[in-house]
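Student: Next one to model:
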Amino acid sequence: MRIYDLFVNGRWIQPETAAWIENVNPATGEVFCRVPQAGPKEVEDALAGAYEARKSWGKTLAKEREKILLRAADYMEANAEKFLPDLIDESGSSYVKMSAEIGSCVDLLRTAAGECSRIGGGVIQGEYHNHLSYYVRNPLGVVVGIAPFNYPLFLAIDKVAFALAMGNTFILKPASYTPLSGLVIAECFEHAGLPHGVLSVLPGSGKTVGDALAMDPRVRMVALTGSSEVGRKLAQQAAGKLKRYSLELGGKNPMLILKDFDVDKAAELASFGGYFHQGQICMATSRIVVEAPVYEDFCQALAEKAAKVPVGDPHSPDTIVGPLIHEKQCMVLDELVSDAVGKGAKLLAGGKHEGAFYEPTLLADVTPDMKVFYEECFGPVISVVRAEDARQGLALCNDNEYGLSSSILTNDISLALELADEMEAGMVHINESTVVGSTRAPFGGVKMSGVGRENSSFSAEEYTEVKWITVQH
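Tutor: Sure thing, here's the model as predicted:
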């Protein structure tokens, strides 16, 4: 049984109170390592250290911050094979998914390194003679990041890297299901030579760690990827202290398939978007709206693909669908499927599970009176909805409180662009899946899917504040 330390202010320590997270492998149900939980003392030590280090780190030259981020990227890339097995065991991610996630993290670190020297300002035309007017971007200070379990490495390092690049100090709270991912990030930055106090990683409960960090006046911003319920609570906490916050929340992402698009290609894109990583992706293609003339053919094509999706050992390179993060999520999916079938939906594939492994599931003839039409599944369940035409299809896509990612499949690009303008989502992908990522593009949603944007210069705007300066000569 491996036992880990906490990373507080750049040092590995054992917490004052002996409390542990039993890190369970969702594929086997067995505990494979123990990670200490941070308590009040570790939270206070991390806050004090980050607050003290914020001034010196904020004044560190951009080229020095860039070097550290590049060294962290190099270390992660060189040690990817070492990290891979444990990260698969922790999250239930397939070999393919986790390998790609580590590679994306390396790319992201290098993208963030490039942003260090791009932190911009500008000169404003003076109001008077001999009047200099300009603005600069400064780091916020102490930033807190709260990461989810589904892409635990990428969605944590996405916050850490850009916040550090902008000159902020950072405290990371990884998800309780996946604490080890946060310690991997700490190891990379330790070997990169990050100064003490600039980064701490605090696994632990939301009440002891998350709430304490969000409410502390020394923290200037909280960045969360998580559920809309948690996001609403955090926004209220932050607003009460006039803190800045960034929220990347849930999604019930629609794919609109029009009658002129190839049915087999549509089924291929839908299968990837809905079943990859067991559907545990905020951008998962969980609602598919299909124009009537190709509806039946599409349902048949997707049902055939769903039946062939490889399910099994996440360590196997052939596996696409591994275990859900916890067996109890299967009960949630069972209830949604049962409700839909009871109200007239057709179960064309799946609908069963063994342990935490849920079969790729396809529901046809889904209507808005069914829970699965509106509720986020966070599992390998795809719902198909019939639309009489493109306009009704768009209305069905927009009929949801979420607005993260979306997809439009059609050969009529003019119509696609018109529909994209009216799609109520933070991201619209034409002739692609809803699951599309880039370390350089603005990532985020509208409505109940969140507030703010991540990646590249868009993160720079989130993690800095503008100061206006004038000089009268």
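Student: drop to CA atoms for contacts and neighbour counts, all remaining ones
Tutor: OK.
Student: Check which helix or strand the nearest residue to His429 once chain neighbours are set aside maps to.
Tutor: Once flanking residues are discounted, His429 sits nearest to Ser407: 4.7 Å by CA to CA, 6 or more residues apart in numbering. With secondary structure defined by DSSP states H and E, Ser407 is part of strand 405-409.
Student: Report the angle between the helix or strand following that strand and strand 405-409.
Tutor: Remark: after strand 405-409, the chain's next helix or strand is helix 413-422, criterion DSSP H and E. Orientation of helix 413-422 against strand 405-409 (axes from the mean of the first three to the mean of the last three CA atoms, to 10 degrees) gives an angle of 160 degrees.
Student: Can you spell out which helices and strands pack onto whichever helix or strand comes after helix 413-422?
Tutor: Past helix 413-422, further along toward the C-terminus, the next helix or strand under DSSP H and E is strand 427-430. Where contact means 3 or more CA pairs under 8 Å, 6 or more residues apart in numbering; DSSP states H and E, strand 427-430 is packed against strand 405-409.
Student: Let's see this one next, to set against the first:
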Amino acid sequence: MSQQDQPWSRAIYTAGTFQPPAGGGVLPVRDKSTGEVFAEAGRADASDVDAAVTRAVPAQRDWAALGYAERAAVLRRVAAALERDGAMRELIVRETGSIPGKADYEIGAAISELTEAAALASRPSGEVLQTGHAGRTSISERLPVGLVGVITPWNFPLVLGMRVIAPALALGNVVLLKPSPETPLSGGLAIARLFVEAGAPAGIFQVLPGGEDVGRRLVEHPDIQMVHFTGSTAVGRQIAQTAGGLLKKVSLELGGNNALVVLDDADIEQATMIGAWSSFHYQGQTCISAGRHIVDRAVVDEYTAGIVARAAAITLGDPATEPVGLGPVINDAQLARGKRLLDDAVAGGARVLTGGTVEGPFFRPTVVVDVDPASALWTEEIFAPIVAIVAVDGTEEAVALANDTRYGLVSSVLGADVHRATTVARRLNSAMVHVNDATPQDEALAPFGGVGQSGLGGRSGGDANLEEFTERRWLTVSSVPAHYPY
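Tutor: Presented below is the predicted three-dimensional model:
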């Protein structure tokens, strides 16, 4: 079946069915390597959001009233449908420009999110508290937040969506999803197909592809109790301002300016492999990529030579048709931004040792030295396959430079003395730190999120989801009516 013959063609997903959006808008879906429009999604508008919310309110009451076993069973059936799915891999490759291995990772991680969320549904939903009142039972219980609006990015559309969708549903919420316009299929409508196959109740999960007007209405709608956004810090700041004015619960997973610290005793062969993967995987287009490589001066020459060799060996091309190491950058705007950051750094004295060129939609893996720590290439999130290296003298200078950022998402420390490396890691102002491993790490059971300008709100993953997607209520029950003086 061609993409144009799929049930999602020119459609949104609402009330348990694929149907045309109210305004009849169309969102073209492009192959990021060739530019070909290979499918069309429906383009929702604000009126579609309003209609979806109207359907979601009663659906949420019924869904939350189900026993945990029924909710868990739906999620397990969605996981099984994804395991059987034969089209998701190609969709991810074509929509995101990723190599097939990255698509396989996303599918496996999304299945893990679903199965772990299914187990979350049966977790205790409250606790009995001590009380100073005789004859009173005091309980802290967890209730679903209600309607959760979810806005997801284009880089890991399947797993970053499922990281929120699955636990939110497990805990009795319903989800209204706005995927990125770059990835409306693998980030939304293809997920909806899994819910159809799983026989999920109508209205618990709805997909509204569209532009800024859809995202804005999700944030502003009075009946949506929570907004979860994954994306840039600039957009996250706007969402926080709007949601704050509405006193609405918000969770933001934002950008990173992540450091990889190489100590003087690091195994340089291993370090360059970890460093290359941290910066170049998926064209550097993840919030947990390492942009800043902070290397002890004693080993910086050897490390730099190793990174240059690895970068030069990476192949570029269309991952849908060729066995390449890297695919295209997501769009022209992102390509131009990465090149601008690089060119500005070079104008400020940085030297490009390899790469630095753009060939169509492809950005050659790049290694830069003599980078000014005040340059935007060093201080901002890059989202391009660029390694920027700065040498330091000892751990004190390394820690100070790593912490000299407004962001606080993830860092890595590489060193042979694990105790020493861990001591350095604990001094870094990041919400996630890895010793002797790459910065890109994510597990369904681990708390994922950032501090500073890398995030606002709670964490996703494991027990953190209980806090993220529920509200606490204090309930007291007295065996006899209380007595008061009037």
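Student: picking up where we left off before, what mean distance separates the strand holding Ser407 of the first structure from the matching residues in the second structure?
Tutor: Comparing strand 405-409 of the first structure with its match in the second structure after superposition yields a mean distance of 0.5 Å (mean CA distance after the TM-score superposition for the first structure).
Student: That strand aligns to what range in the second structure?
Tutor: Aligned by TM-score structural alignment, strand 405-409 of the first structure falls on residues 410-414 of the second structure.
Student: And for that stretch, what's in contact with it?
Tutor: Applying CA atoms under 8 Å, 6 or more residues apart in numbering, the contact partners of stretch 410-414 of the second structure are 256, 258-263, 266, 271, 288, 290, 421-422, 424-425, 428, 430-439, 450.
Student: returning to what we had before: and the residue nearest to His429 of the first structure, how far from Ala301 of the first structure?
Tutor: 18 Å (CA to CA, to the nearest Å).
Student: Neighbour count for the two, which is higher?
Tutor: Using other CA atoms under 10 Å as the criterion, Ser407 of the first structure and Ala301 rank with Ser407 on top: 29 against 17.
Student: What distance do you get for that one to Cys33 of the first structure?
Tutor: 40 Å.
Student: could you say which helix or strand contains the aligned residue in the second structure for Arg137 of the first structure?
Tutor: Matched to the second structure by TM-score structural alignment, Arg137 of the first structure sits across from Arg142. Using DSSP H and E, the element containing Arg142 of the second structure is strand 136-144.
Student: what helix or strand does the closest residue to Asp31 of the second structure other than its chain neighbours sit in?
Tutor: The shortest distance from Asp31 of the second structure to any non-neighbouring residue, by CA to CA, 6+ apart, is to Arg94 (4.8 Å). Assigning secondary structure by DSSP H and E places Arg94 of the second structure in helix 88-96.
Student: now Cys299 of the first structure
Tutor: helix 295-308.
Student: what's the matching range in the second structure for that helix?
Tutor: Residue span in the second structure matched to helix 295-308 of the first structure, by TM-score structural alignment: 300-313.
Student: Tell me the buried residues in that stretch?
Tutor: Neighbour counts over stretch 300-313 of the second structure (16 or more other CA atoms under 10 Å) mark 300, 303-304, 306-308, 310-311 as buried.
Student: How far does that stretch sit from its chain's centre?
Tutor: 29 Å (CA atoms, centre = their mean, to the nearest Å).
Student: ditto for stretch 114-124 of the first structure
Tutor: Centre to centre, stretch against its chain (CA atoms, centre = their mean), the figure for stretch 114-124 of the first structure is 26 Å.
Student: same check, this time on stretch 149-162 of the first structure
Tutor: Centroid displacement of stretch 149-162 of the first structure relative to its chain, using CA atoms, centre = their mean, is 7 Å.
Student: Please apply the same query to stretch 131-139 of the second structure.
Tutor: 43 Å.
Student: again with stretch 240-257 of the second structure
Tutor: On CA atoms, centre = their mean, the centre of stretch 240-257 of the second structure falls 15 Å from the chain's centre.
Student: cool, and stretch 420-440 of the first structure?
Tutor: With CA atoms, centre = their mean, you get 15 Å for stretch 420-440 of the first structure.
Student: List the buried residues in it.
Tutor: In stretch 420-440 of the first structure, counting by 16+ other CA under 10 Å, buried: 420, 423-436, 439-440.
Student: In the second structure, which residue range corresponds to it?
Tutor: Stretch 420-440 of the first structure covers residues 425-445 of the second structure once aligned (TM-score structural alignment).
Student: Distance of the nearest residue to Cys299 of the first structure once chain neighbours are set aside relative to Lys343 of the first structure?
Tutor: In space, and not counting its chain neighbours, Cys299 of the first structure is closest to Ala364: 7.0 Å by CA to CA, 6+ apart. Going from Ala364 of the first structure to Lys343 of the first structure by CA to CA gives 12 Å.
Student: Phe83 of the first structure matches what in the second structure?
Tutor: Using TM-score structural alignment, Phe83 of the first structure lines up with Met88 in the second structure.
Student: Okay, that match and Glu36 of the second structure: tell me how far apart.
Tutor: Taking CA to CA, one finds Met88 of the second structure at 18 Å from Glu36 of the second structure.
Student: Which one of those two is surrounded by more residues?
Tutor: Applying other CA under 10 Å to Met88 of the second structure and Glu36 shows that Met88 carries more neighbours, namely 21 against 12.
Student: Identify the residues contacting the match of Phe83 of the first structure.
Tutor: Met88 of the second structure touches 107, 186, 190, counting by CA under 8 Å, 6+ apart.
Student: Out of those, which are shared with the first structure?
Tutor: Among these, the ones still in contact in the first structure (both residues aligned by TM-score structural alignment, their matches' CA atoms under 8 Å) are Ala190.
Student: how about the contacts of Met88 of the second structure in CSV, adding secondary structure and neighbour count?
Tutor: Output for the contacts of Met88 of the second structure, formatted as CSV (DSSP: H, G, I helix; E, B strand; the rest coil; neighbours: other CA atoms under 10 Å):
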residue, secondary structure, neighbour count
Ile107, helix, 22
Ser186, helix, 28
Ala190, helix, 23
